[in-house]
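Chemist: One predicted model, sequence on top.
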Amino acid sequence: MKNLPQKVRSRKLNSRVDLTAMVSVSFLLIIFFMVTIELRKNKAMYLSLPDYDAYTCEWTGGCGENRSYTILLGDDDKLVSYMGLLEVPKIAPKKFGYGKDGIRQELLKQNKKMLNYSAQLGRPGQGMVVIIKPSQKSNFKNLVDILDEMAIADISAYVIVNDFTPEESKLIALK
């Protein structure tokens, strides 16, 4: 018999797809979108404001200048503070140093007094409001140090402003 041509059978190749790269890319995309969604969220900071009485159209935070404590930061690590208004201070301007024996002790003492005073008025938890005024000649380290003191003394309401009055400029230059 004659040799008949045999059918050429195609070999079936093992069809395996390597998905390792696709899995890596998909995980990277998932992580990327999770991070961008988290960064997209609005970040809010708690702002302590007095209550507004709609009936009398007045802010009812109470105590006004009794609650304000001003800290002036000058050059060469100068720190002067007073309570109330500079024209009629509740506590006269006084020079302090940084650290636990300086401004920290004063902040703790005055905040404790203010918390007791506000509790007697029926507004518990209202401590003093600290106004931090760094001068043009003060350095960044002093500002960071005073912000650390705010955290240590547990002062909940403080603000940093840079508008020195002429009287305050004279005061920081004298001390």
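Modeler: Yes, it's here. Residues are numbered from 1 along each chain as shown.

Chemist: going forward, measure contacts between C-alpha atoms and count neighbours the same way
Modeler: Will do.

Chemist: for the chain, what spans make up the helices?
Modeler: Remark: helices assigned in the chain by DSSP state H are 20-40, 103-120, 140-152, 166-174.

Chemist: Show me what counts as buried in stretch 62-80.
Modeler: 65-74, 78-80 (16 or more other C-alpha atoms under 10 Å).

Chemist: I'd like to know which of these is nearest to residue 125.
Modeler: Comparing these against residue 125 with C-alpha to C-alpha picks out residue 67 as the nearest, at 12.2 Å.

Chemist: measure that closest one to residue 113 for me?
Modeler: 10 Å (C-alpha to C-alpha, to the nearest Å).

Chemist: Same question for residue 135.
Modeler: 28 Å.

Chemist: The two - which one has more neighbours?
Modeler: residue 135 (18 against 14; other C-alpha atoms under 10 Å).

Chemist: Quick check, the more buried one in contact with residue 161.
Modeler: No - applying C-alpha atoms under 8 Å, one finds residue 135 not in contact with residue 161, separated by 9.5 Å.

Chemist: Any chance of the buried residues of stretch 62-80 in CSV with distance to residue 172 as columns?
Modeler: Compiled in CSV, the buried residues of stretch 62-80 are given as follows (distance: C-alpha to C-alpha, whole Å):
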residue, distance to residue 172
65, 20
66, 22
67, 22
68, 18
69, 16
70, 12
71, 10
72, 7
73, 8
74, 6
78, 8
79, 8
80, 7
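
Chemist: Which of those residues fall in strands?
Modeler: Among the buried residues of stretch 62-80, the members falling in strands (DSSP state E) are 68-73, 79-80.

Chemist: need these in CSV with distance to residue 106, can you?
Modeler: Listed next are those as CSV, based on distance: C-alpha to C-alpha, whole Å:
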residue, distance to residue 106
68, 14
69, 11
70, 12
71, 11
72, 14
73, 16
79, 12
80, 12
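
Chemist: Included below, for side-by-side comparison, is a second structure:
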Amino acid sequence: MAELNTGDGGGKKGDKKVRSKKGNSRVDLTAMVDLAFLLITFFMLTTSLNKPQSMDLGMPDKPKPEDPQITMKVPDDRSLTILLGEGNKIKWYLGQFATPLAGPEEVTYGKEGIRKEILSREQILLEKFGDPKKAGLIVIIKPSKKSTYRNLVDILDEMAICKVPTYAIVDITKEEDALLAKVD
């Protein structure tokens, strides 16, 4: 509780002038400090903090040398390969690297770049097969050693924006890396 100490309150007896003695005033702030800590604790416990935003990315385990190699045949007209290079460079091709059905072409990130290409390929497949669940676009993402983490995150954002159901992150080959290094 608050307390005010005023001393014994008077002057010396026997003096002509009686002056009141000024006492030391002291306020006990213990209760206020307790209340402040209670309020801080209350707000810390009841406030919701920002949760980190993350994208789910399921990666397979590294194969053991004794495990058999599993290869998956991907139809050429459904597979779009995206190569990520140095300096925000993106190149894409449709089908196999040796015999591409379309490309390789260099594009940019964003609405008028790779997103436009992905959406146009999805539209072609929709017109050809009808049901996107049966024969949708398969995107193979191949980042080079010189691409940045931001490039990979940006291309994964494009996959989420375009709602591509099937995509994979694969190691880039030497030939594809040479294609990225080549100046158009």
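Modeler: Yep, it's here. Predicted model, so just to flag it, every value in this text is computed and none were measured.

Chemist: where's the residue nearest to the spatial centre of structure 1 relative to residue 62 of structure 1, distance?
Modeler: Centre of structure 1 computed as the mean C-alpha position; nearest residue by C-alpha atoms, centre = their mean is residue 45, 7.6 Å away. Separation of residue 45 of structure 1 from residue 62 of structure 1 (C-alpha to C-alpha): 23 Å.

Chemist: on contacts alone, who are the packing partners of the top strand by length along structure 2?
Modeler: Ranked by residue count under DSSP E, the longest strand found in structure 2 is strand 100-107. Strand 100-107 of structure 2 sits against strand 90-95, with contacts defined as 3 or more C-alpha pairs under 8 Å, 6 or more residues apart in numbering; DSSP states H and E.

Chemist: tilt between the strand it packs on and helix 114-129?
Modeler: 10 degrees (axes from the mean of the first three to the mean of the last three C-alpha atoms, to 10 degrees).

Chemist: Superposed on structure 1, what's the mean shift for strand 90-95 of structure 2?
Modeler: Strand 90-95 of structure 2 differs from its equivalent in structure 1 by a mean of 0.3 Å after superposition (mean C-alpha distance after the TM-score superposition for structure 1).

Chemist: what angle sits between that strand and helix 174-181?
Modeler: Going by the same axes, to 10 degrees, strand 90-95 of structure 2 makes 130 degrees with helix 174-181.

Chemist: ok, the equivalent of residue 150 of structure 1 over in structure 2 - contacts?
Modeler: Using TM-score structural alignment as the criterion, residue 150 of structure 1 maps onto residue 159 of structure 2. Residue 159 of structure 2 sits next to residue 167 when contact means C-alpha atoms under 8 Å, 6 or more residues apart in numbering.

Chemist: Tell me how far residue 159 of structure 2 lies from residue 44 of structure 2.
Modeler: Following C-alpha to C-alpha, the distance that separates residue 159 of structure 2 from residue 44 of structure 2 is 38 Å.

Chemist: Just give me the match in structure 2 for residue 64 of structure 1.
Modeler: By TM-score structural alignment, residue 64 of structure 1 lines up with residue 75.

Chemist: Residue 100 of structure 1 now?
Modeler: Using TM-score structural alignment, the equivalent of residue 100 of structure 1 in structure 2 is residue 111.

Chemist: what's the distance between its match and residue 100 of structure 2?
Modeler: Counting by C-alpha to C-alpha - residue 111 of structure 2 and residue 100 of structure 2 are separated by 24 Å.

Chemist: Tell me which of these two has more neighbours.
Modeler: Counting neighbours by other C-alpha under 10 Å for residue 111 of structure 2 and for residue 100 shows that residue 100 has the greater number, 16 against 11.

Chemist: Residue in structure 1 paired with the more buried one?
Modeler: Alignment note: residue 100 of structure 2 maps to residue 89 in structure 1; criterion TM-score structural alignment.

Chemist: Quick check: the closest residue to its match other than its chain neighbours vs residue 22 of structure 1, distance?
Modeler: Among residues not flanking residue 89 of structure 1 along the chain, residue 83 sits closest, at 5.7 Å (C-alpha to C-alpha, 6 or more residues apart in numbering). Counting by C-alpha to C-alpha, the gap from residue 83 of structure 1 to residue 22 of structure 1 is 65 Å.

Chemist: who's more crowded, these two?
Modeler: Set side by side, residue 83 of structure 1 and residue 22 show more neighbours around residue 83, with 24 against 10, by other C-alpha under 10 Å.

Chemist: In contact with that one, which residues?
Modeler: 65-70, 89-93.

Chemist: Over to residue 89 of structure 2?
Modeler: Applying C-alpha under 8 Å, 6+ apart to residue 89 of structure 2 gives the contacts 106-108, 180.

Chemist: before we move on, what about residue 153 of structure 1?
Modeler: Contacts of residue 153 of structure 1 by C-alpha under 8 Å, 6+ apart are 104, 107-108.

Chemist: Now which of those would you call buried?
Modeler: Listed as buried from the contacts of residue 153 of structure 1 are 104, 107-108; burial here means 16+ other C-alpha under 10 Å.
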